[in-house]
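The sequence isn't on hand, but the structure is:
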């Protein structure tokens, strides 16, 4: 087998483009499965459960993976906050969708709107002033402030809409505190993903289309990267960066899985 025993793979822009299929990505994942390689689909999405993500891949992209192959920023946030909590109280106030709340509840956390130990903020499609108010007051009382990911915008069929980072930024402005961020390009999600896959980071590579999130996460974590030009980043943008990706390809078909090199 090649130099990499484990692959951490971004989703949107790498495995699919919104609702559009990327045939080379399907072939790449099937090659990983055929070779029994370890892989995790690592996404900053916190609104969906791993089961939902796997179902979307199967139903809309004909890519068939197990929920265990999916690692969301919601799961990484729950793992991180659980680590912070230790044997102490597991109380939280959350701005976020069911994917985030479910991940935290599965770790034994319970809701507390007034004096939680942690305030966790992510993307919430039904966010209200009252939710911002509760989060702000709790942080002012001493709650630890955690942000799922810093993505300011998300692409959908209408254009670039506000992302989790925009929601978190409002709480930061109201509290005059910066959140501890978990998702890409931060190292927390990378550390937790590597722990989940059960390998050393030297044996893994991060595969993604976005230099500013996927590749920067690998660089920050001192892990190898594989940039594929099927999504956000362009050769012109990447050429301007001080630190280059370890590997660059135009299509996942160009990756020699057996030897861990570009064909």
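Ah, there it is. What you see is a predicted model, and the numbers here were worked out from it, not measured in a lab. Residues are numbered from 1 along each chain as shown.

contacts, neighbours, all on C-alpha from now
Fine.

got a list of contacts for the one helix or strand residue 131 maps to?
Residue 131 is part of helix 129-140, with elements assigned from DSSP states H and E. With Cα atoms under 8 Å, 6 or more residues apart in numbering as the test, helix 129-140 has contacts from 93-95, 113-116, 119, 145, 170-171, 174-175.

take the one below as the second:
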């Protein structure tokens, strides 16, 4: 396997499932840190702030820094701020999305009369929240969703993801949102700009073909699939555009890098 100068790394299904670390994850990051190889954690989870993500990784024995975390919340806030500075937003989501929107100077409102409706993963979603979002889109607000993941891996199994929540508003209004997170290029381009390394020397590491692997393919970088999450080896083998590599887990990736 090629030795890359930098890596973009998925979290859920790649480094951990819920609060359970995946075997090989800590060892892989330790190897990158020892070799001083730059890497960023690119996650579609918009509910947590980078500090929270880094803290969670620390509890699992992974030495991660907040400035190494690129969330769909940060990419979403930057996208809106560049398009319409100071815009008003109605949002569904957690503290990570709220903090990011405010940090980029956007005004969060609690009604349907806004410039943008933004949907991020909201584990406390209610009918009223969905109703307000629906009315906002019907009133002409631009419709943004942090990511289109239909399911997310947790300790209990695969639970509804942000794409499932977003679909309620999409179906109700007939309006499709602009998606920011993987596999869309928006979040990937933000991560690549942060690395500031020739993309030909960067690889995307992830478990889910439809988000992680396609995100790399969509920005023309190499991809490393690990069989520790959603997409199986058998499913990978029948894809029209396969990942550059597929491995059982990150332990196998380390072994390849050390050869």
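Thanks, I have the structure now. These numbers come from a predicted model, not from an experiment.

counterpart of the helix holding residue 131 of structure 1 in structure 2, which residues?
Mapped onto structure 2 using TM-score structural alignment, helix 129-140 of structure 1 spans residues 127-138.

ok so, going back, the helix holding residue 131 of structure 1 against structure 2, how far on average?
Mean deviation of helix 129-140 of structure 1 relative to structure 2 after superposition (mean Cα distance after the TM-score superposition for structure 1): 1.9 Å.

Just after that helix, pick out the following helix or strand.
Taking DSSP H and E, what comes next after helix 129-140 of structure 1 is strand 144-147.

Counting by contacts, list what the helix or strand following that following strand packs against.
Counting by DSSP H and E, the next helix or strand C-terminal to strand 144-147 of structure 1 is strand 153-156. Other helices and strands packing on strand 153-156 of structure 1, by 3 or more Cα pairs under 8 Å, 6 or more residues apart in numbering; DSSP states H and E, are strand 159-162, helix 164-175.

Show residues contacting strand 153-156 of structure 1.
Residues contacting strand 153-156 of structure 1 (Cα under 8 Å, 6+ apart): 18, 160, 161, 162, 163, 164, 165, 166.

List the residues that contact the second one.
Residues touching residue 160 of structure 1, when contacts are defined by Cα under 8 Å, 6+ apart, comprise 153, 154.

Go again with 10 Å.
Shown in contact with residue 160 of structure 1 (Cα atoms under 10 Å, 6 or more residues apart in numbering): 152, 153, 154.

With the fourth one instead?
Contacts of residue 162 of structure 1 were listed using Cα under 10 Å, 6+ apart, and they are 123, 125, 151, 152, 153, 154, 155.

Neighbour-wise, which one of the residues you listed leads?
When neighbours are taken as other Cα atoms under 10 Å, the top entry among the contacts of residue 162 of structure 1 is residue 123 (25 neighbours).

all helices of structure 2, in order?
25-34, 50-59, 72-83, 95-103, 127-138, 162-173, 185-195, 214-218, 233-237, 250-258 (DSSP state H).

Now render the ones you listed as CSV, adding distance to residue 226 of structure 2 and mean neighbour count.
Output for the helices of structure 2, formatted as CSV (distance: least, Cα to Cα, whole Å; neighbours: other Cα atoms under 10 Å):
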stretch, distance to residue 226 of structure 2, mean neighbour count
helix 25-34, 11, 17
helix 50-59, 19, 18
helix 72-83, 21, 22
helix 95-103, 27, 21
helix 127-138, 35, 19
helix 162-173, 22, 19
helix 185-195, 19, 19
helix 214-218, 14, 22
helix 233-237, 9, 13
helix 250-258, 7, 16
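
Tabulate those helices (CSV), appending distance to residue 227 of structure 2.
Listed next are those as CSV, based on distance: least, Cα to Cα, whole Å:
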stretch, distance to residue 227 of structure 2
helix 25-34, 13
helix 50-59, 20
helix 72-83, 23
helix 95-103, 28
helix 127-138, 35
helix 162-173, 22
helix 185-195, 22
helix 214-218, 15
helix 233-237, 6
helix 250-258, 9
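
what's the closest of those to residue 208 of structure 2?
Ranking these by proximity to residue 208 of structure 2 (Cα to Cα) places helix 214-218 first, at 8.6 Å.

Just give me the mean distance for that closest one relative to structure 1.
With mean Cα distance after the TM-score superposition for structure 1, helix 214-218 of structure 2 averages 1.1 Å from its match.

so who does the residue positioned nearest the centre of structure 1 touch?
Centroid check for structure 1 by Cα atoms, centre = their mean gives residue 44 as the closest residue, at 2.7 Å. Contact partners of residue 44 of structure 1, counting by Cα under 10 Å, 6+ apart, are 10-12, 71-76, 148-151, 164, 182-185, 189, 213-214.

hmm, try it at 6 Å
72, 73, 183 (Cα atoms under 6 Å, 6 or more residues apart in numbering).

Any figure for the gap between it and residue 70 of structure 1?
11 Å (Cα to Cα, to the nearest Å).

just residue 215 of structure 1 next, same as before
Separation of residue 215 of structure 1 from residue 70 of structure 1 (Cα to Cα) stands at 19 Å.

returning to that earlier point: list the contacts for the nearest residue to the residue nearest to the centre of structure 1 once chain neighbours are set aside?
Counting by Cα to Cα, 6 or more residues apart in numbering, residue 44 of structure 1 lies nearest to residue 73, which is 4.7 Å off, once chain neighbours are set aside. Neighbouring residues of residue 73 of structure 1 by Cα under 6 Å, 6+ apart: 44, 45, 46, 183.
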